[in-house]
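> let me see the structure of the following:
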Amino acid sequence: MLWQLVLTALAIGAAYYRWSRRRLYQLKAEIPGLPNNNPIFGIALKFIGNSEGMTDPAAIELVSKTCLVKDEFTMKYFRTAIGNGSIFAPVNIWHLRRKINSPFYSLKNLNKIVPQFDTQSAIMVDLMKAEVGRGDFSIWDYITTYTFDSVGESAIGTKLNSQGNPDHYLLRAIDACTHMVAKRILQPWLHPNIVYKSLPVYKEFQKHLEGANELLEETIKNKRTEIRENKNAKKTDWSIFLDVIIESSGGMNNGYSDMELREEIMVMMVAGSDTSATGVCFTAVLLSRYPEVQERVHLELLEVFGDSDRAVTAEDLPRLKYLEAVFKESLRLYPPVPIVAREVRSDLVLPSGATLVDGTSVMINIWGAHRNPAYWGHDAEQFRPERFLDGALRHPAQFVPFSYSVRNCIGQTYAMLSAKTALANLLRRYHLLPPAGARADDLQRPLPVKFDIMMKAADGFAVRIEERKTI
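Reported below is the predicted structural model:
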């Protein structure tokens, strides 16, 4: 009798669960191509193991402008490392922090930082000389330390010198934490805190996180001391992010707390470094595969710089139109963040007529949108930078490597200036070649990719280089 009651209760519970989700099942039936899901994990099991493995711009525009809440499923894991930093923060926190952070990211202000990008990328190409004639190597190792040093200098006003010391503790600590967060997201059995916190990986994660936080907190403490001691002698340095957000958040007494400052610096260190590095590396690999495109870039560089070794300036960068088109085409084919997820808080009717119902999460498929032939043409899968010189795009949301609308990446101009400066110095100095032994037909195929904190090349961005001239 007891078992009958239990089975009856379970049947009633299952029926109610199904009935309460009836609108979700109706939505699934209206959207073609959705995979069958597991009754417990949904489609999460499809992300287990191998990490290699909404495309309509009108729909992307509507969802991006309407659904500002980022999907809690992934955000909560990123917050274990970064807290409520603006990219990952709930809407009520993000909205105010974006206003506070925005003065730093004005074009006028960022142009003052270009000399930092030039100096750090000059160090990068000098160090890269060791790879000339040595065969295949991972260009990632050079680009990521360049972006880390650049971001360090503009975020906290400190020369971190990770290019001279690739084992720099802050670099390795942040890198380790983000890798562990990405790995946890891909392994559903690690999602429950009661499980994760009982494992050795949690202790390792906490060790790296606490070490990074201690270094940043020491930097913040020193900055506050410096401001107090020089309050009548020194104005805010608007080329240093930390100085700007202390001032724009309300000053020493009424502004960001130390924790809030640390969270925003951590966001900049992670997003500003990894996004730029990933974009530059994909661009370098594609240029190694398409020598005719690389040659056209080099001719443009000769037009702007001649045969000189002078520094790249903010005035030079707008003239590098073809280089910018190449970088954008790389971001189109290989966006560092290929999908973003948003939560639907009230029913939303898509242009297709399907209704996203309250309580669902929706993935914006940036990868798919960037390869949608209805907007990019029959050659959408091909690397053709000229498409960004052919005129305006058909829809503003068809190219969204930095997301779209008010919750897009505030640092996209920063990333563009950093990337163009680094690529200009790299290509003035070196000729990029594909890995030795690569067959011609293989070089025309899409690059194998994997999921990390950003999407990256599975082979670590392997290239070869030859020196164009001796300096």
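
> going by C-alpha atoms from here, please, whenever you check contacts or count neighbours.
Fine.

> which ones are touching the most centrally placed residue in the chain?
Centroid-nearest residue in the chain, with CA atoms, centre = their mean: Thr275, separated by 3.6 Å. Contacts for Thr275 (CA atoms under 8 Å, 6 or more residues apart in numbering) come out as 336, 415, 454.

> name the nearest residue to the second one, sequence neighbours excluded.
Spelled out, it's Ala415. Ser276 (5.3 Å; CA to CA, 6 or more residues apart in numbering).

> which stretches of the stretch 201-350 of the chain form helices?
241-248, 251-254, 258-267, 273-289, 291-305, 321-333 (DSSP state H, counting those that start in this stretch).

> please read the previous query as pertaining to the stretch 51-200 of the chain.
Remark: helices assigned in the stretch 51-200 of the chain by DSSP H, counting those that start in this stretch are 57-66, 72-82, 91-101, 107-111, 114-128, 140-156, 169-185, 193-196, 200-229.

> those helices: which one's closest to Val326?
helix 140-156 (17.3 Å; CA to CA).

> name the helices or strands packed onto that closest one?
helix 114-128, helix 241-248, helix 273-289 (3 or more CA pairs under 8 Å, 6 or more residues apart in numbering; DSSP states H and E).

> pull the residues that contact it.
By CA under 8 Å, 6+ apart, the residues outside helix 140-156 that reach it are 113, 116-117, 120-121, 124, 128, 158-163, 166, 171, 219, 239-243, 265, 268-269, 272-274, 276-278, 280-281, 418, 460-461.

> buried subset of the residues you listed?
Using 16 or more other CA atoms under 10 Å as the burial test, the contacts of helix 140-156 include 113, 116-117, 120-121, 124, 128, 160-163, 171, 219, 239-243, 265, 268-269, 272-274, 276-278, 280-281, 418, 461 as buried.

> let's see this one next, to set against the first:
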Amino acid sequence: MSNIQEMEMILMFSLVSTTILTLVLLTKFLKRTVTKVNRPPSPWRLPLIGNLHQLSLHPHRSLRSLSLGYGPLMLLHFGRVPILVVSSGEAAHEVMKTHDHKFANRPRSKAVHGLMNGGRDVVFAPYGEYWRQMKSICILNLLTNKMVASFETVREEELKAMLKKLEKASSSSSSENLSELFITLPSDVTSRVALGRKHSEDETARDLKKRVRQIMELLGEFPIGDYIPALAWIDKINGFNNRIKEVSQGFSDLMDKVVHEHIDAGNQKADFVDILLSIEKDENNGFQVQRNDIKFMILDMFIGGTSTTSTLLEWTMTELMRRPESMKKLQDEIRSTIKPNTTYIEEKEVENMTYLKAVIKEVLRLHPSLPLILPRLLSEDVKVKGYNIAAGTEVIVNAWAIQRDPAVWGPDAEEFKPERHLESVVDYHGKDLNYIPFGSGRRICPGIGLALGLAEVTVANVVGRFDWRVEAGPNGDESDLAEAIGIDVCRKFPLIAFPSSVM
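The predicted structure is shown next:
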């Protein structure tokens, strides 16, 4: 073979090789282009910790600030965990309505593991048959409209006891810590309807209200070990692990005491605990309730019945005292509705108080009890608003941001304005995803009626029977809206006010 032929063959081989290589690379490029994953916008993140450094003590506020720059559907990374943040009603509709069953699971955090035995309660249980059965038991035996109505006598007795304290303070021209009263009232009501009697004065439970606050704070934290296992030792050093153990043990001791009291008294089916114990013994109901599970169900009902209502009452009185015109309008409605010389406003009288209901709605819009709806866990890949979201992504719906969206609520979205609800058909049940103070979809809070039933009659009596005065602090009224940390956001400072009886 001549040199020319050899050269031609080498050139031919090179040409074929180059062509094949080009085709292979082009195919891969085209394939990658076609199958490119379209993720939601993400802010720049640091190595190892991701976007954790961008969280503040009030995550609902810092996440909203980020969403203003990156959009209502934003992908963050807390360590190795992808976090989808939802900040608009439109995006929330796809998560909590369109694809609700795919987003119905719960992530298992260190706090849930330590406080709720990994999710053996209703609120944090994984989506499935166990959760459905437990939720059904709670609703049928405690949370139906009929059951809530049957507790009216209990609500009246405990509310009258609180009103006596306010009358005494009025007579002596002294102040009252409304924050303290507002957590004691729902705590005592819930104890009686769920546990059979008040436990707030027991030696075992004298720090009960403090424990509730601690649990809400722990559930609202973002412990580093949940997202970066290699740095889990930090949670031990900063005391997070010890706080979990301490609070868990404190509530466990109380729940043990409650259960044993009911066992010793016999199964009378008189309250929620008795019903749970009867279900535990019944082997023919098709669903076995374990003794430990009962404790966590009780804990759910107690925390839910106490925290949500106390936070709502606290912010309601805060906003009314900051807005004298709204306070007067509500007092005029209440006092014109009831009969002269009325010493207690009954629940049937509250039913027709439209401005009162508008006030409650507006407080829940501005101060939802859970600003960040309890996180969900995506069980399978899905598309939301055209973006690809991978299974295993944790989802945070920022109800606080959604309910302050000026595109929906107008330029005065940050203002307390009950009048916006007077002609509105929007309710609490999560049908309109722009208003979701109790969540929406399968995981909506089942205790709405229990919380609102007590809140409405309490506000009617407290506002209708008394005029109120607060003393301005050194920083004006800035401290009035300062928020505590926790999964629920109550006031950072107690609400101290002077009542003046008008009845």
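
> quick one: the residue nearest to the centre of the first structure from Asp358 of the first structure, how far?
32 Å (CA to CA, to the nearest Å).

> kindly report the same for Ile82 of the first structure.
From Ile82 of the first structure to Asp358 of the first structure the distance is 28 Å (CA to CA).

> which of these two has more neighbours?
It is Ile82, of Ile82 of the first structure and Asp358, that has more neighbours when counted by other CA atoms under 10 Å, with 26 against 14.

> stretch 266-273 of the first structure corresponds to what range in the second structure?
Stretch 266-273 of the first structure lines up with residues 299-306 of the second structure when matched by TM-score structural alignment.

> other residues contacting that stretch?
121-123, 183, 186-187, 190-191, 194, 212, 251, 255, 447, 450-451.

> of the residues you listed - the most surrounded one?
Ranked by neighbour count (other CA under 10 Å), the contacts of stretch 299-306 of the second structure have Pro186 at the top, with 28 neighbours.

> counterpart of that residue in the first structure?
Counting by TM-score structural alignment, Pro186 of the second structure corresponds to Thr147 in the first structure.

> any idea how far its match is from Arg371 of the first structure?
Taking CA to CA, one finds Thr147 of the first structure at 28 Å from Arg371 of the first structure.

> again, but for Arg445 of the first structure
Taking CA to CA, one finds Arg445 of the first structure at 15 Å from Arg371 of the first structure.

> same thing with Ala438 of the first structure?
Ala438 of the first structure sits 25 Å away from Arg371 of the first structure, going by CA to CA.

> neighbour count for these two, which is higher?
The residue with more neighbours, out of Ala438 of the first structure and Arg371, is Arg371; 21 against 10, by other CA under 10 Å.

> for the more buried one, which three-state class applies?
Secondary structure, DSSP: H, G, I helix; E, B strand; the rest coil: Arg371 of the first structure is coil.

> pretty sure it contacts Gln382?
No - applying CA atoms under 8 Å, one finds Arg371 of the first structure not in contact with Gln382, separated by 9.2 Å.

> residue contacts, the aligned residue in the second structure for Arg464 of the first structure?
Aligned by TM-score structural alignment, Arg464 of the first structure pairs with Ala497 of the second structure. Listed by CA under 8 Å, 6+ apart, the contact partners of Ala497 of the second structure are 175-178, 468-471.

> and Ala497 of the second structure, that's in a strand?
Yes - under three-state DSSP, Ala497 of the second structure sits within a strand.

> how near is it to Gly486 of the second structure?
Using CA to CA, Ala497 of the second structure is found at 24 Å from Gly486 of the second structure.

> do the same with Ala401 of the second structure
Taking CA to CA, one finds Ala401 of the second structure at 17 Å from Gly486 of the second structure.

> so between these two, which is more surrounded?
Neighbour tally, Ala401 of the second structure and Gly486, criterion other CA under 10 Å: the higher count belongs to Ala401, 26 against 21.

> what's the helix or strand in which that one is found aligned against in the first structure?
Using DSSP states H and E, Ala401 of the second structure sits within helix 399-402. Aligned by TM-score structural alignment, helix 399-402 of the second structure falls on residues 366-369 of the first structure.

> what about the matching stretch, how far off from the second structure?
Here stretch 366-369 of the first structure, set against the second structure after superposition, deviates by a mean of 1.0 Å using mean CA distance after the TM-score superposition for the first structure.

> which residues touch that stretch?
54-57, 332-335, 337-340, 398-401, 403.

> again, 10 Å this time
With contact meaning CA atoms under 10 Å, 6 or more residues apart in numbering, stretch 366-369 of the first structure is reached by 54-57, 60, 331-340, 372, 375-376, 397-403.

> just the buried residues of those residues.
With burial judged by 16+ other CA under 10 Å, the buried subset of the contacts of stretch 366-369 of the first structure is 54-57, 60, 331-339, 372, 375-376, 397-403.

> which ones among these are found in strands?
Counting by DSSP state E, the part of those found in strands is Ile339.

> with adjacent residues omitted, what lies nearest to Asp405 of the second structure?
That would be Ala413: by CA to CA, 6+ apart, it lies 6.6 Å from Asp405 of the second structure.

> ok, now Pro115 of the first structure?
Pro115 of the first structure's closest residue in space is Thr313 (CA to CA, 6+ apart), at 6.5 Å.

> neighbours around that neighbour, how many?
Using other CA under 10 Å, Thr313 of the first structure has 17 neighbouring residues.

> any idea how far it is from Arg23 of the first structure?
56 Å.

> same deal with Pro335 of the first structure?
Look at Pro335 of the first structure and Arg23 of the first structure: by CA to CA, they are 33 Å apart.

> ok, back up a step: can I get the helices of the stretch 201-350 of the first structure in a markdown table including distance to Val6 of the first structure?
Shown next, in a markdown table, are the helices of the stretch 201-350 of the first structure (distance: least, CA to CA, whole Å):
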| stretch | distance to Val6 of the first structure |
| --- | --- |
| helix 241-248 | 59 |
| helix 251-254 | 59 |
| helix 258-267 | 49 |
| helix 273-289 | 52 |
| helix 291-305 | 69 |
| helix 321-333 | 54 |
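
> out of the ones you listed, which one sits most buried?
A comparison of those by mean neighbour count, using mean count of other CA atoms under 10 Å, puts helix 273-289 on top with a mean of 25.
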